[in-house]
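K.L.:
build me a structure from this.
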Amino acid sequence: MSELVQDKESVVAATTSSFSNTTPTELNHSRTFLDARTEEDLISGLRKEIEAGRLPPNVASGMEELYWNYKNAVLSSGASRAAHAVISNMSVAFDRMLLGVEHPFTFNPYHKAIREPFDYYQFVHTYIRPLIDFKNSYVGNVSLFSELEDKIRQGHNIVLISNHQSEADPAVISLLLEAQCPYIGENIKCVAGDRVITDPLCKPFSMGRNLICVYSKKHMNDDPELVDMKRKANTRSLKEMATLLRSGSQLIWIAPSGGRDRPDPSTGEWFPAPFDSSSVDNMRRLVEHSGAPGHIYPMSLLCYDIMPPPPKVEKEIGEKRLVGFHGTGLSIAPEISFSDVTADCNNPNEAKEAYSQAMYNSVNEQYKTLNSAINHGRGIEASTSTVSLSQPWN
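P.N.:
Take a look at the predicted model:
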């Protein structure tokens, strides 16, 4: 936990090199947070940056709130060097957030993870790893992930249809597969909503992922004046995805619910949000028309406790960042054939709905197994005939 991906001097050296069109004055990035050695240094640094006019008060307030939440979560793990990890990880996180405010990064419709000169991918892993209780985390059918890697290397396209629980989902996928299938984590391309590429507290973490950037249907009409722009942007992203699939060897993760899962307001129980059948069908048709062999697998995630979303969908950017230390889960099931599911359907719309429901049912069943293992304390014994749980990092 105490290991940093890069020492602070290497972070300074890489500070603005990954940004295009920088000027000599832009290279004078503040060292306030990288020089921090204590909690007091970090918190007073926020005040210093506000006074210098480099950090808006509302962003600084969000950063401070994140610090306290992250600290409480990591310390609750009981790890021997948890306090050191908090200061180390938050100092680099604050530095990246400040840099993003000073020199805003713009995401292309298809964004490739920035790995140098500053490795944002490993930065995310270092930050998220202390939040995962690996003793109470499980992967379902891990051997299937190894099979995916073989198919991708052979030129096949793979699409993972999944639920979506937190901003940490991509990192959870990578970290739970890091020991046995690191290729999956490094090569997965996530279909991401605009909020994770616009929120200043979230952008540095998004920069470390391969992203296909879209505007979520849930937020399409938040501002009527931007609807046309959002639709055109989504069309560009769709074309980028089609181009990628035509080249083969692609691994794409999409959550067709259009957003994160939310708990049942009456019971408080979490469950995968219903899928949008049009989103599932669009991916299916893109895969079928790519010209390369393609496969679609249902995948399930359980990790809401480490970064739970707001109880309700919010219009405004800048949600509160709650953080926790908890077990997480990831599972995958065999691919579902469209022709097998829809053989008895009478029309295309019925077939579309049937296929989407089959995907959702599989994700939901896997989720129940993960929930039994993690939240109900059954562990490996929660395995079923279709979901074999393991801890591949042990």
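K.L.:
from here on, just use CA atoms for contacts and neighbour counts.
P.N.:
OK.
K.L.:
which other helices and strands does the helix or strand containing Asn282 contact?
P.N.:
Per DSSP states H and E: Asn282 is located in helix 277-288. Helix 277-288 sits against strand 157-162, helix 227-247, strand 294-302, helix 348-374, with contacts defined as 3 or more C-alpha pairs under 8 Å, 6 or more residues apart in numbering; DSSP states H and E.
K.L.:
next one: the helix or strand just after the second one to chain centre, how far?
P.N.:
Downstream of helix 227-247, the first helix or strand assigned by DSSP H and E is strand 251-254. The chain centroid and the centroid of strand 251-254 are separated by 11 Å under C-alpha atoms, centre = their mean, to the nearest Å.
K.L.:
check which helices and strands strand 251-254 sits against.
P.N.:
In terms of contacts (3+ C-alpha pairs under 8 Å, 6+ apart), strand 251-254 is packed against strand 157-162, strand 189-193.
K.L.:
show me how far the longest one is from its chain's centre.
P.N.:
Offset of strand 157-162 from its chain centre (C-alpha atoms, centre = their mean): 15 Å.
K.L.:
now that strand and strand 294-302, what's the angle there?
P.N.:
Strand 157-162 runs at 30 degrees relative to strand 294-302, counting by axes from the mean of the first three to the mean of the last three C-alpha atoms, to 10 degrees.
K.L.:
contacts for strand 157-162 next, please.
P.N.:
Residues lying outside strand 157-162 but in contact with it, judged by C-alpha atoms under 8 Å, 6 or more residues apart in numbering, are 148, 151-152, 245, 248-256, 280, 283, 287, 292-301, 359, 363.
K.L.:
also this sequence, please, to line up against the first:
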Amino acid sequence: LVELYHNYRHAVLQSGNPNASKIILSNMAVVFDRILLDVEDPFTFSPHHKAIREPFDYYMFGQNYIKPLVDFRRSYIGNITLFDDIEEKLKQGHNIVLVSNHQTEADPAVIALLLERTNSYIAEKLVYVAGDRVITDPLCKPFSMGRNLLCVYSKKHMNDDPELAEMKRRSNTRSLKEMATLLRAGSQIIWIAPSGGRDRPDPVTGEWYPAPFDASSVDNMRRLVEHSSFPGHIHPMALLCHDIMPPP
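P.N.:
This next block holds a predicted model:
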């Protein structure tokens, strides 16, 4: 927790915001409060988790925490008109899948922050396919509680503990059924990173590039979209935001 505070303080102070000190104290006080509350009474995520907006608004909690880390003067969304089209299709009952790379644990907040001014409907409706770490790590859990999630175990780490492998497979099957149910209902927008993990820089050049996608994950999404009762659209999405919270 001490390291988390110092890292956040250092990053926010670099923003040049005249209210940086107030923002740091306010946000970190809430973060520590939420982390300790969960330690006392741990929250358990269901396969399909819906963002908790009351009595405490975990969605805005995450937005407020990440917002000071984003330099909006240098940040942008390319092809923003596509999101207007996506929003219109969602309201007509269509399903949308965003097939994306994954750069930081803050990706959901970054996406929502950049969309909330023009497409707040999408920002709040997005469902993220999330790995097990962000729903079990005490530092991550309060932020994850503010997002719509489909919780899965990454294939990369399925057999890290052989005794848990079968439990993980059963859990993933339940999540897949939940996703199919959502898509059959229509008007869903789902974000998935088929690489199963975060991007890493090239060890030689230091250049960042998207981690390879798992072809079977992409194919599963295609089949689920095709077998739903509503028209479906799969869009590629590229993220470049690793500076906010670089992976280890």
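K.L.:
tell me how they score on TM after superposing.
P.N.:
For this chain pair, the superposition-based TM-score is 0.99 by TM-score structural alignment, normalised by the length of the second structure; 248 aligned residues with a C-alpha RMSD of 0.5 Å.
K.L.:
picking up where we left off before, among the helices and strands packed on strand 251-254 of the first structure, which is the most enclosed?
P.N.:
Of these, the one with the most neighbours on average (mean count of other C-alpha atoms under 10 Å) is strand 157-162, at a mean of 25.
K.L.:
what's the following helix or strand after it?
P.N.:
Per DSSP H and E, the first helix or strand lying C-terminal to strand 157-162 of the first structure is helix 169-177.
K.L.:
mean deviation, that next one versus the second structure?
P.N.:
Compared with the second structure after the fit, helix 169-177 of the first structure shows a mean deviation of 0.5 Å (mean C-alpha distance after the TM-score superposition for the first structure).
K.L.:
tell me the counterpart residues of that helix in the second structure, please.
P.N.:
Mapping helix 169-177 of the first structure onto the second structure (TM-score structural alignment) gives residues 107-115.
K.L.:
likewise for stretch 78-92 of the first structure?
P.N.:
Aligning stretch 78-92 of the first structure against the second structure (TM-score structural alignment) gives residues 16-30.
K.L.:
for the matching stretch, buried residues please.
P.N.:
Ala20, Ile23, Ile24, Asn27, Met28 (16 or more other C-alpha atoms under 10 Å).
K.L.:
the second one is in what secondary structure piece?
P.N.:
Looking back up the chat, that one is Ile23 of the second structure. Going by DSSP H and E, Ile23 of the second structure is in helix 20-40.
K.L.:
return the distance of that helix from the chain's centre.
P.N.:
Per C-alpha atoms, centre = their mean, the centroid offset for helix 20-40 of the second structure relative to its chain is 20 Å.
K.L.:
just stretch 177-188 of the first structure next, same as before
P.N.:
For stretch 177-188 of the first structure - counting by C-alpha atoms, centre = their mean - the centre lies 14 Å from the chain centre.
K.L.:
stretch 131-140 of the second structure too?
P.N.:
Distance of stretch 131-140 of the second structure from its chain centroid, counting by C-alpha atoms, centre = their mean, is 12 Å.
K.L.:
could you tell me the end-to-end distance of that stretch?
P.N.:
End-to-end distance of stretch 131-140 of the second structure (C-alpha to C-alpha, to the nearest Å): 11 Å.
K.L.:
where does it end up in the first structure?
P.N.:
Going by TM-score structural alignment: stretch 131-140 of the second structure matches residues 193-202.
K.L.:
in stretch 97-109 of the first structure, which residues are buried?
P.N.:
Buried, per 16+ other C-alpha under 10 Å, within stretch 97-109 of the first structure: Met97, Leu98, Leu99, Gly100, Val101, His103, Phe105, Phe107, Pro109.
K.L.:
one step back: of the helices and strands packed on helix 277-288 of the first structure, which is nearest Glu39 of the first structure?
P.N.:
When these are compared for distance to Glu39 of the first structure using C-alpha to C-alpha, the nearest one is strand 294-302, at 31.5 Å.
K.L.:
in the second structure, what sits opposite Tyr215 of the first structure in the alignment?
P.N.:
When the second structure is aligned by TM-score structural alignment, Tyr215 of the first structure is paired with Tyr153.
K.L.:
that match belongs to a strand?
P.N.:
No. Using DSSP: H, G, I helix; E, B strand; the rest coil, the assignment for Tyr153 of the second structure is coil, not a strand.
K.L.:
just checking, it touches Arg170?
P.N.:
No. Contact between Tyr153 of the second structure and Arg170 fails when scored by C-alpha atoms under 8 Å: they sit 10.0 Å apart.
K.L.:
quick one, which of those two is more surrounded?
P.N.:
Between Tyr153 of the second structure and Arg170, counted using other C-alpha atoms under 10 Å, the more crowded position is Tyr153 (21 against 12).
K.L.:
just to revisit the earlier point, centre of the chain to the match of helix 169-177 of the first structure, how far?
P.N.:
With C-alpha atoms, centre = their mean, you get 8 Å for stretch 107-115 of the second structure.
K.L.:
same thing with stretch 230-238 of the first structure?
P.N.:
Relative to its chain's centre, stretch 230-238 of the first structure lies at 21 Å (C-alpha atoms, centre = their mean).
K.L.:
would you check how far apart the residue nearest to Arg133 of the second structure when sequence neighbours are not counted and Gly146 of the second structure are?
P.N.:
Of all residues beyond its chain neighbours, the one nearest Arg133 of the second structure is Cys140 (7.8 Å), with distances taken as C-alpha to C-alpha, 6 or more residues apart in numbering. Cys140 of the second structure sits 11 Å away from Gly146 of the second structure, going by C-alpha to C-alpha.
K.L.:
the two - which one has more neighbours?
P.N.:
Gly146 (24 against 15).
K.L.:
related to what we said a few turns ago, and the two most separated of the buried residues of stretch 97-109 of the first structure?
P.N.:
Leu98 and Pro109 (23.7 Å).
K.L.:
who touches the residue nearest in space to the middle of the second structure in this structure?
P.N.:
Centroid-nearest residue in the second structure: Pro108, 3.4 Å away (criterion: C-alpha atoms, centre = their mean). Listed by C-alpha under 8 Å, 6+ apart, the contact partners of Pro108 of the second structure are Tyr128, Arg147.
K.L.:
surely Ser229 of the second structure touches Leu182?
P.N.:
No. Ser229 of the second structure is beyond contact range of Leu182, at 10.5 Å (criterion: C-alpha under 8 Å).
K.L.:
identify the contacts common to those two.
P.N.:
Overlap of the contact sets of Ser229 of the second structure and Leu182 (by C-alpha under 8 Å, 6+ apart) is empty.
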